[in-house]
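Chemist: Show me how the following folds:
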Amino acid sequence: MTGGPEPMSTAARAAIERELADLRKEREAVAVTLRGGGGDQTGDRVDQADELERGTELDRLDRRIADLEDRLKQADVAGAPSADVVGVGSTVTVRFADGDEQTVHIGEVAEMYDADMVTADSPLGSALMGSRAGDTVTYKAPDGPTSAVVVSLGGPGGAS
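Modeler: This is a model prediction of the structure:
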């Protein structure tokens, strides 16, 4: 990754938005269990420990929500993936050493429902980052070093 704002695939955006919705519901549920300041302070140590634990959980949820909101804002700033150079959010067709071709999506987080997702920090994803159509990339596979040719960006035939 470049260190700057990175584009985001539609699938990754949807996954983050789902996680945000779930976290906000969870945060609301935890928040209503916390006592307001100045209320009855006669609880025992177990009640106080439970209250402290819920406060810690609320802080964790707030941090994760802020992180995800920031990532969505960064993706908005980054705009659409480049049509010329492979980056996060790109769809790339590659031809492997055995002649097989596969279209993959370069993403930040693996989606369980997207079998064609390749994360940018995986061996293949890292090798593809910054490459262009026609480039040969080399990466470390389970069976040892291998290579693949970037056939096109934007899906089969290079369509965006």
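Chemist: From now on I want contacts and neighbour counts done on CA atoms only, so please keep to that.
Modeler: Will do.
Chemist: and the residue nearest to residue 31 when sequence neighbours are not counted, how many neighbours?
Modeler: Leaving aside its sequence neighbours, residue 31 sits nearest to residue 58 (Cα to Cα, 6 or more residues apart in numbering; 6.9 Å). Neighbourhood size, residue 58 [other Cα atoms under 10 Å]: 18.
Chemist: Check the secondary structure at the residue of the chain most remote from its centre for me.
Modeler: Most distant from the centre of the chain: residue 42, at 45.1 Å, with distances by Cα atoms, centre = their mean. Here residue 42 is coil, with the state taken from DSSP: H, G, I helix; E, B strand; the rest coil.
Chemist: Now the second one, please; I'll put the structures next to each other:
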Amino acid sequence: MAKEAGMRGAGVDGEAEPISDTARRALERDLAKLRAERQKVAATLGDADEAGDSADQADELQRADDLTALDDRIAELETRLRQSALAGPPRTDVVGVGSTATVRFGDDSTQAIQIGEVAEELDETLVTADSPLGRALLGHRVGETVAYATPRGQDTATVLTIGG
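Modeler: This is a model prediction of the structure:
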């Protein structure tokens, strides 16, 4: 079970950062769903010359706004996927975005976790880079111990392994 989860945008410092294969597949799935939804919304938009009552016009404006929001989100995901391709694979010498690290927590439990940008609700192995645990682990190497805040107080995690 992940110790921390949440949502965040691209790259911790705005730079192109690598993502794991799992995260890439999730972004690609989201992109495909958004494109399908965009097609459905676009198909409902009528001819601009059609006359209708104000309710019809308001509904048409709402669908146009929905289409714009979908276009913005699609562009955001496409940009993130391009950036991650430029960034290359996750590093294996220090913990970074896209890394998979095995850590030992203060209670002696161990867990393999991925440092990512967006944690899906059901993905218990993904820790976001802007969560307390994610921020604490970034930039650390095998053998190093970090402290971080939890809802129950301070905890520690020791990096045992780092993979891409």
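Chemist: quick one on the thing from earlier: which position in structure 2 pairs with the residue nearest to residue 31 of structure 1?
Modeler: By TM-score structural alignment, residue 58 of structure 1 lines up with residue 67 in structure 2.
Chemist: which helices and strands does the helix or strand containing that match pack with?
Modeler: Per DSSP states H and E, residue 67 of structure 2 falls inside helix 54-87. Packed against helix 54-87 of structure 2 by the contact rule (3 or more Cα pairs under 8 Å, 6 or more residues apart in numbering; DSSP states H and E) you find helix 21-44.
Chemist: Now the helix it packs on: buried residues?
Modeler: Using 16 or more other Cα atoms under 10 Å as the test for burial, helix 21-44 of structure 2 gives 23, 24, 27, 31, 34, 35, 38.
Chemist: The fifth one touches residue 72, doesn't it?
Modeler: No. If you go by Cα atoms under 8 Å, residue 34 of structure 2 and residue 72 don't touch, sitting 10.3 Å apart.
Chemist: thinking again about what came up before, ok, then the element right after the helix holding residue 67 of structure 2?
Modeler: By DSSP H and E, the next helix or strand past helix 54-87 of structure 2 is strand 100-105.
Chemist: Following the chain past that next one, name the next helix or strand.
Modeler: Next element after strand 100-105 of structure 2 (DSSP H and E): strand 110-116.
Chemist: contacting residues for the alignment partner in structure 1 of residue 138 of structure 2?
Modeler: Using TM-score structural alignment as the criterion, residue 138 of structure 2 maps onto residue 129 of structure 1. Going by Cα atoms under 8 Å, 6 or more residues apart in numbering, residue 129 of structure 1 touches 1, 85, 86, 87, 88, 120.
Chemist: right, and the fourth one touches residue 108 too?
Modeler: In other words, residue 87 of structure 1. No. Using Cα under 8 Å, residue 87 of structure 1 makes no contact with residue 108, being 10.2 Å away.
Chemist: Touching both of the two, which residues are there?
Modeler: Between them, residue 87 of structure 1 and residue 108 share these contacting residues under Cα under 8 Å, 6+ apart: residue 120.
Chemist: Compare those two and say which one has the larger neighbour count.
Modeler: Neighbour count, other Cα under 10 Å: between residue 87 of structure 1 and residue 108, residue 87 has more, with 27 against 21.
Chemist: So what does the more buried one match up with in structure 2?
Modeler: Aligned partner of residue 87 of structure 1 by TM-score structural alignment: residue 96.
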